[in-house]
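[1] Structural data only, the sequence is not supplied:
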């Protein structure tokens, strides 16, 4: 432990940047505050363009040796990082809960195990990358995945470490080096990951972490001529700024953006299942990009669905996310709480009715809310709230259901509940979404492509799709003659 170290929930965390295998301070800092109780957790190094440039330089310097490291050795180190995550799983879980307010039980049982799995999956998948050679008029074509270079990864606050490693793991497995810029509202586990990676033997400069405000260091990272890939998860407005910054150098982008996903409930559905899936959308206090926040119910069962939904949602326990019994924790930040409340107030003023919720619980939390009597073109139906706020609309038939479902600028995900397999096939074929769940929700496999359509994003991640982004694909064509054979 050093003079710089913070103690967060009994865990030592270094608040400085991690650049070139060393801790680096900044002249300025920003205060990291826990959403659980508003307590200041400590002062975090506030990066400037100078630290951003130093991190890119470190990544550039480390790239040739890491790119030349055999895949199997890179995979071994990624598995060692996964071992380190599992060894410190409890520490990572409690620090992240303290930092972003998500449920401790979820971090212990699902999120942090998934962090380790991210490293193991992409380490192993990198060893399978192969394309069968093929012939063209007697010439041999050989496809290869070449590391692209330094990558800038910008990640959100709602699932900080899981979403960061969803990008870091394939980037490193591909042979690239990384500069990670975590969200300023939840930076702590990124710092712990830097320690874990170093202990696992990841060479200096291969992973760098720069903390701070995007408005102050974002452009220095995304406009840098030595950056070869940029991956961002967050809002559409920020994505536009990143794209403009990257454009002069034509730096390839992967963008996973917002959503306003529908949950379609047909009259032939198992209503208990439909209600369970709908109430699940309040997970992480509604701070989930994939959340199906627009519930669309066939009008003949809407009244019964609503009755069961209100009963189920009413049993949710809102409180301290460290308590096992808690179902919904606090909102990440007072600014986000104000944003959520503003959306609901404007919706009610425009004629919406709050069946449940519609108000703050206290200065840190918002009540699970269901709004009815909302117009399709209203703000509350069209714009992402990112809080525990759902809307309910009805439809008469499949055509209307699909029309309502697709009538936003987003296309991240959709959920469909029906007892008719043929209907499921018809409707899913007509929906615009990167992921469609039928009679389930949030079942994800890293082998599957993930991403959004329209304003929900650009590109796909997962399996080989991740390596297609983080690599330069090369096709080598070899003639059958011209060799000086002496054998």
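    Yep, it's here. All figures in this text were calculated on a predicted structure; none of them were measured in a lab.
[2] C-alpha from now on. contacts and neighbour counts both.
    Fine.
[3] and residue 258, how far is that from residue 367?
    22 Å (Cα to Cα, to the nearest Å).
[4] Have a look at the two and say which one is more surrounded.
    residue 258 (27 against 21; other Cα atoms under 10 Å).
[5] which residues does the closest residue to that one other than its chain neighbours contact?
    Residue nearest to residue 258 in three dimensions, not counting chain neighbours: residue 456, with 5.1 Å by Cα to Cα, 6 or more residues apart in numbering. Applying Cα atoms under 8 Å, 6 or more residues apart in numbering, we find residue 456 in contact with 236, 256, 257, 258, 259, 409, 410, 411, 412.
[6] and these as a markdown table, adding distance to residue 329 and secondary structure?
    Output for the contacts of residue 456, formatted as a markdown table (distance: Cα to Cα, whole Å; DSSP: H, G, I helix; E, B strand; the rest coil):
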| residue | distance to residue 329 | secondary structure |
| --- | --- | --- |
| 236 | 26 | helix |
| 256 | 24 | strand |
| 257 | 23 | coil |
| 258 | 21 | coil |
| 259 | 21 | coil |
| 409 | 29 | coil |
| 410 | 27 | coil |
| 411 | 27 | coil |
| 412 | 24 | coil |
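[7] farthest-separated two in those?
    Across those, no pair lies farther apart than 256 and 409, at 14.2 Å, counting by Cα to Cα.
[8] quick revisit: quick check: PyMOL command selecting the buried ones in the contacts of residue 456.
    Those of those that count as buried under 16 or more other Cα atoms under 10 Å are selected in PyMOL with:
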select buried, resi 236+256+257+258+259+410+411+412
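[9] how much space between residue 124 and residue 447?
    Distance of residue 124 to residue 447, computed by Cα to Cα: 11 Å.
[10] another structure for you, compare them:
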């Protein structure tokens, strides 16, 4: 091991940036801490504007050759990256669990295999990306997707590698070069991905990884005049700063932001299914932007729903995420834990009642919580908590349910539990949300558009929508005459 390497459960991770195909150290570092037990994992190179400039320059230099690389060759390399991910699923799983506290069993069985799938999906989609030519008064129109250029991708800490590859994979497939900045609380699997990509044959400078704080390196990246695309997943306040930073260069943005999604439970629903869906919102300690944290239940079944929910929630096992028996791990950071606890304390002081939980546990664990007696205009109902905290409100009519569901500034997702197909059709049509699940939750196909309405985001990811963002779409119109015969 070297001074720039740390070890997590036997897995070596380089703590330096990855720029232009080389490891680059910074003069300063920041400390990476595991949320599981508060142990220090290591010191990570802390980038500044200097590293931002270096990474963008590397991406700019590598762009012409990568953009000119054939679709087939780009797809081949992305499949090789997926092969590399699959070979290192165990390494990636244990490192990410240690770094962000999510369940090891989920990383092994679902998340890391999905990372590989993300690369394969966009590699394959690239090869079939096409728009049929069409005629205009005898002229031929041909639509093409041209690589846009260096892209800055700023990714979150709640599912660091998987969420980042929803961006990295289509950006690379499109022919763009990438500068990725992982969240400073979870930098480690980004470094491992750089190793995997290099081993897969991705040319130097096509993928660059820079680490650090948003205020020190993020602003330099998002305001850089050589950046052609910016994609960000995170909070609304950070997105507002990024938008201002990118405005001077009119850099196109894709923003996947917060949510305050509703779960509507009608009296005709399968109540056991509805309870299961509600308890599922505690997944990843509630650190899921899509989580349906506002449970809206028809008044006639609210008492029975609450009783069953409390029984089901009591069986949820909270503990070390490396333990197979654990259902919920820790929250990411002491700062986040204090934020969650503050939301709950203020809600209780305002008259809310904690039917389940409502308090901190030991370390960085917060008890799964359900609050009732909350007002629609209260902070706990209107603002994203990003922790294992749900609210429960009742409604008496379909119109009231829809009104409550839509009455926030967000519009990321919604979940609906009903046994009536006609009602499902009526209600889903009226909900303001980028994704609506009916009698299910978190089923996502990369062919589908993903994103939010209102303050939940700008743009859509997935399938052709991703390529529409990462490319400059061009229409070429060709006349039927004017050609010389060179026979």
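    That came in fine, so what should we check first? What you see is a predicted model, and the numbers here were worked out from it, not measured in a lab.
[11] Tell me where the stretch 251-400 of the first structure has strands.
    Under the criterion DSSP state E, counting those that start in this stretch, the stretch 251-400 of the first structure contains strands at 253-256, 262-265, 294-298, 353-356, 369-372, 389-395.
[12] tilt between the third one and strand 389-395?
    This means strand 294-298 of the first structure. Angle of strand 294-298 of the first structure versus strand 389-395, following axes from the mean of the first three to the mean of the last three Cα atoms, to 10 degrees, is 30 degrees.
[13] Determine the set of other helices and strands touching strand 294-298 of the first structure.
    Under the contact criterion of 3 or more Cα pairs under 8 Å, 6 or more residues apart in numbering; DSSP states H and E, strand 294-298 of the first structure touches strand 262-265, strand 389-395, helix 398-406.
[14] Pick the most deeply packed of these.
    strand 262-265 (a mean of 30; mean count of other Cα atoms under 10 Å).
[15] show me what contacts residue 447 of the second structure?
    Neighbouring residues of residue 447 of the second structure by Cα under 8 Å, 6+ apart: 462, 463, 464.
[16] so who does residue 346 of the first structure touch?
    Per Cα under 8 Å, 6+ apart, neighbours of residue 346 of the first structure: none.
[17] mind checking how far the counterpart of it in the second structure is from residue 481 of the second structure?
    Matched to the second structure by TM-score structural alignment, residue 346 of the first structure sits across from residue 346. Distance of residue 346 of the second structure to residue 481 of the second structure, given as Cα to Cα: 73 Å.
[18] Off-centre distance for stretch 245-260 of the first structure?
    14 Å (Cα atoms, centre = their mean, to the nearest Å).
[19] So which bits of that stretch are buried?
    Buried, per 16+ other Cα under 10 Å, within stretch 245-260 of the first structure: 245, 246, 251, 252, 253, 254, 255, 256, 257, 258, 259, 260.
[20] Of the residues you listed, which is the nearest to residue 137 of the first structure?
    Ranked by distance to residue 137 of the first structure (Cα to Cα), those are led by residue 252 at 33.3 Å.
[21] Tell me if I'm right that the closest one and residue 232 touch.
    No: applying Cα atoms under 8 Å as the test, residue 252 of the first structure and residue 232 come out as separate, 11.2 Å apart.
[22] hang on, residue 481 of the first structure is in a strand, isn't it?
    No: note on residue 481 of the first structure: no strand contains this position according to DSSP: H, G, I helix; E, B strand; the rest coil, which reports coil.
[23] What is the neighbour count of it?
    A count of nearby residues for residue 481 of the first structure, using other Cα under 10 Å, gives 9.
[24] Please apply the same query to residue 52 of the second structure.
    26.
[25] To which secondary structure element type does it belong?
    For residue 52 of the second structure, the assignment made with three-state DSSP gives helix.
[26] picking that back up, for the residue nearest to residue 258 of the first structure, give its distance to residue 428 of the first structure.
    Computed as Cα to Cα, the residue 456 of the first structure to residue 428 of the first structure distance reads 18 Å.
[27] Ok, residue 321 of the first structure next?
    Taking Cα to Cα, one finds residue 321 of the first structure at 35 Å from residue 428 of the first structure.
[28] what about those two, which has more around it?
    For residue 321 of the first structure versus residue 428, the count of surrounding residues by other Cα under 10 Å is larger for residue 321: 23 against 18.
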